[in-house]
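J.: My questions concern the predicted model and sequence given below.
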Amino acid sequence: MKLAANRIYEILPQRIQQWQQSPCIAEEHGKKQLERIRKEQQNARLRLTEMERRFHELEGIIAKAKQQAVQQDEEVNEGDSEDTDLQIFCVSCSHPVNPKVALRHMERCYAKYESQTSFGSMYPTRIEGATRLFCDVYNPQSKTYCKRLQVLCPEHSRDPKVPVDEVCGCPLVKNVFELTGEYCKVSKRKCNKHYNWEKLRRAEVDLERVRVWYKLDELFEQERNVRTAMTNRAGLLALMLHQTIQHDPLTTDLRSNKDR
């Protein structure tokens, strides 16, 4: 122990002086990485704020759409006049189905197969300020919390029964993306064109919010690793184990020209 202490007293002051006199390339790279990570975190937070705004905007659109009245003259869908002999195949069960009821069939078929698999975690989701993301229903058998999106979980969330007088209410568009400000006023039970449009719109927004939260978590982990590396770089163990030899005493900056 005395020999080890003498080595520290003899070598460490010289290493500390050398560390302070010569610029550290890894330290400069670490600072650049922290600056880049902070910019990405700021962009991710702005993206998250935008997605939260879209989340509340979508809820307002759905609430406004439910206030529309059903128009009896619009009961016939555009697809009703198509050839009834035309059939397409379900992507889940491969059975041939009529195009008019294909969306309903595929949605139910997907829910049936999806509910056979569980996605769980031992801990519930705790995200400050987030609303309606994961299902988080506790399963006492597996002792896990469900980690599907809440709006898409076929195992713990059932579609409510649609009243007879409820309108479809899907916002109509032109040229694929341009909103017209009008809503589909066909009865929700009879509208095959916009089946479950609220669930799909909500799932789209929630999935993007989850992606941004995952990106933020990844950036926080990167920042922690960089800070830990910068802290340990000037520690006792690192200074004792590593040394940069200056063969030219007149050259104090050991960086290459491109790094200066």
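T.: That came through, no problem.
J.: CA only for contacts and neighbour counts going forward, please
T.: Will do.
J.: After the helix or strand that contains residue 109, which helix or strand is next?
T.: Assignment of secondary structure by DSSP states H and E places residue 109 within helix 102-114. Going down the chain from helix 102-114, the next helix or strand is strand 120-121, by DSSP H and E.
J.: what packs against the very next helix or strand once past that next one?
T.: Per DSSP H and E, the first helix or strand lying C-terminal to strand 120-121 is strand 138-139. Packing contacts for strand 138-139, counted by 3 or more Cα pairs under 8 Å, 6 or more residues apart in numbering; DSSP states H and E, involve strand 144-146.
J.: Which helix or strand lies directly C-terminal to the strand it packs on?
T.: Toward the C-terminal end, the helix or strand that comes next after strand 144-146 (DSSP H and E) is strand 171-174.
J.: Run through the neighbouring helices and strands of the following helix or strand past that next one.
T.: Using DSSP H and E, the helix or strand that directly follows strand 171-174 along the chain is strand 178-183. Under the contact definition 3+ Cα pairs under 8 Å, 6+ apart, strand 178-183 sits against strand 171-174.
J.: if we look at the strand it packs on, which residues are touching it?
T.: For strand 171-174, contacts defined as Cα atoms under 8 Å, 6 or more residues apart in numbering pick out 65, 179-184.
J.: got another, please set it beside the one above:
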Amino acid sequence: MDEHGFRCLEDVITDPLFPSLDHRLRKGFHVDSDDIAEYGLLERAAEWLETFYAGYECRLVHGPERYWYLLSEGDLLGHRRLSPAEMLVGQVLALMRMDPAWLSETGWIPRVKVLETLENLLGRERLAAVLAPRRSGRDHHVDERKIREAVDKAIKGLEALGFLRLRSEAEELLPRRCLMRFVDPVRDSGDPRAALRQLISAGEVELDDPVGEEGDDEDDGREEDPEDRRDDR
């Protein structure tokens, strides 16, 4: 390897950083410019890795906000489909990241503010229908618990994909640059922030699925609750 890049694919895959980086990319992790060493490797090795991953029916994508991810376009590596909760939380965090009020502070967002923003944009009824579906009737206390659990699970899922960082002891999270992927459906609109707000309010969830290994598909947060079964009796 020379000082500016890699001379061949063999130089890339024998780099000490490559095995763990390759594993994370295949799991759907997003690498942004704060991941200094890994991001630098991808910058220097992009021409070799684009061909390498094409053999796995995947595309190595460089986002405009300076992040990398692997997009599966075939079946060799399978797909990990985001749940409705992950989609909504991701969209809300992208919206909050574009808000100067948050950026003017530390950038860390209290977890409770994420739930409050979701409720303000969708309303309690629609939010419950998406995150706490029931086959009959509604129960305010059960719905509240299930919504909170769905949001917490979504936050952990997004953390695993590199979309955010968690500071558990302070109940705060830090949106990363790659969360702007959730803006892609409205990026070309005249006002992406307003368009994304409308997308969330309408309960629409759109995003190309991050790549994942076969069998990584997760449930969509719609598991049957014991209270639901009792309601049907």
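T.: Cool, got the structure. Predicted, not measured: the structure shown is a model, and the values here were computed from it.
J.: Need the TM-score between these chains.
T.: Scored against TM-score structural alignment, normalised by the length of the second structure, the superposed chains reach a TM-score of 0.23; 112 aligned residues with a Cα RMSD of 7.0 Å.
J.: can I assume residue 103 of the second structure is in contact with residue 97?
T.: Yes. If you go by Cα atoms under 8 Å, residue 103 of the second structure and residue 97 touch, sitting 6.7 Å apart.
J.: So which of the two has more stuff around it?
T.: residue 97 (21 against 13; other Cα atoms under 10 Å).
J.: can I assume the more buried one is in contact with residue 91?
T.: No. Between residue 97 of the second structure and residue 91 there is no contact under Cα under 8 Å: 9.8 Å.
J.: Return the residues in contact with residue 151 of the second structure.
T.: For residue 151 of the second structure, counting by Cα under 8 Å, 6+ apart, the contacting residues are 85-86, 89, 115.
J.: ok, and the most crowded of those?
T.: When neighbours are counted by other Cα under 10 Å, residue 85 leads the contacts of residue 151 of the second structure with 26 neighbours.
J.: hang on, that one packs against residue 127?
T.: No. At 9.6 Å, residue 85 of the second structure and residue 127 do not qualify as touching, with contact defined as Cα under 8 Å.
J.: buried sites along the lengthiest helix in the second structure?
T.: If you go by DSSP state H, the second structure has its longest helix at helix 140-160. For helix 140-160 of the second structure, burial by neighbour count (16 or more other Cα atoms under 10 Å) applies to 142-144, 146-160.
J.: nearest residue to residue 58 of the second structure other than its sequence neighbours?
T.: In space, not counting the residues next to it along the chain, residue 58 of the second structure is nearest to residue 72; the distance is 4.3 Å by Cα to Cα, 6 or more residues apart in numbering.
J.: following the helix or strand hosting residue 51 of the second structure, which helix or strand comes up?
T.: Taking DSSP H and E as the definition, one finds residue 51 of the second structure inside helix 36-54. Following helix 36-54 of the second structure in sequence order, the next helix or strand is strand 58-63 (DSSP H and E).
J.: angle of that following strand against helix 36-54?
T.: 140 degrees (axes from the mean of the first three to the mean of the last three Cα atoms, to 10 degrees).
J.: Show me what the helix or strand that comes right after strand 58-63 of the second structure is packed against.
T.: Helices and strands here follow DSSP H and E; after strand 58-63 of the second structure, the next one along the chain is strand 67-72. With contacts taken as 3+ Cα pairs under 8 Å, 6+ apart, strand 67-72 of the second structure sits against helix 18-26, strand 31-32, helix 36-54, strand 58-63.
J.: mind running it again at 6 Å?
T.: On a contact count with 3 or more Cα pairs under 6 Å, 6 or more residues apart in numbering; DSSP states H and E, strand 67-72 of the second structure meets strand 31-32, strand 58-63.
J.: in the helix or strand where residue 199 of the second structure lies, what's buried?
T.: Assigned by DSSP H and E, residue 199 of the second structure belongs to helix 192-201. Using 16+ other Cα under 10 Å as the test for burial, helix 192-201 of the second structure gives 192-193, 195-197, 199-201.
J.: Report the separation between residue 128 of the second structure and residue 148 of the second structure.
T.: 10 Å (Cα to Cα, to the nearest Å).
J.: now the longest helix belonging to the first structure against strand 178-183, angle please.
T.: Assignment by DSSP H gives helix 25-65 as the longest helix of the first structure. Counting by the same axes, to 10 degrees, helix 25-65 of the first structure lies at 40 degrees to strand 178-183.
J.: could you say what helices and strands the next helix or strand after helix 25-65 of the first structure packs with?
T.: Counting by DSSP H and E, the next helix or strand C-terminal to helix 25-65 of the first structure is strand 88-89. If you count contacts as 3+ Cα pairs under 6 Å, 6+ apart, strand 88-89 of the first structure packs onto strand 96-97.
J.: Let's see that with 10 Å instead.
T.: strand 96-97, helix 102-114 (3 or more Cα pairs under 10 Å, 6 or more residues apart in numbering; DSSP states H and E).
J.: how about the ones you listed, which one is nearest residue 11 of the first structure?
T.: Minimum separation from residue 11 of the first structure across those (Cα to Cα) falls at helix 102-114, 64.2 Å.
J.: and the closest one, which residues are buried?
T.: For helix 102-114 of the first structure, by 16+ other Cα under 10 Å, it's 102-106, 110-111.
J.: can you put those residues in JSON lines and add distance to residue 199 of the first structure?
T.: Below are these laid out as JSON lines (distance: Cα to Cα, whole Å):
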{"residue": "102", "distance to residue 199 of the first structure": "17"}
{"residue": "103", "distance to residue 199 of the first structure": "13"}
{"residue": "104", "distance to residue 199 of the first structure": "13"}
{"residue": "105", "distance to residue 199 of the first structure": "16"}
{"residue": "106", "distance to residue 199 of the first structure": "14"}
{"residue": "110", "distance to residue 199 of the first structure": "14"}
{"residue": "111", "distance to residue 199 of the first structure": "13"}
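J.: wait, which of these is closest to residue 139 of the first structure?
T.: Ranked by distance to residue 139 of the first structure (Cα to Cα), the buried residues of helix 102-114 of the first structure are led by residue 111 at 18.6 Å.
J.: any residues in contact with both of residue 128 and residue 148 of the second structure?
T.: residue 142 (Cα atoms under 10 Å, 6 or more residues apart in numbering).
J.: between the buried residues of helix 192-201 of the second structure, which is nearest residue 62 of the second structure?
T.: Residue 62 of the second structure lies nearest to residue 192 out of the buried residues of helix 192-201 of the second structure, by Cα to Cα, at 19.8 Å.
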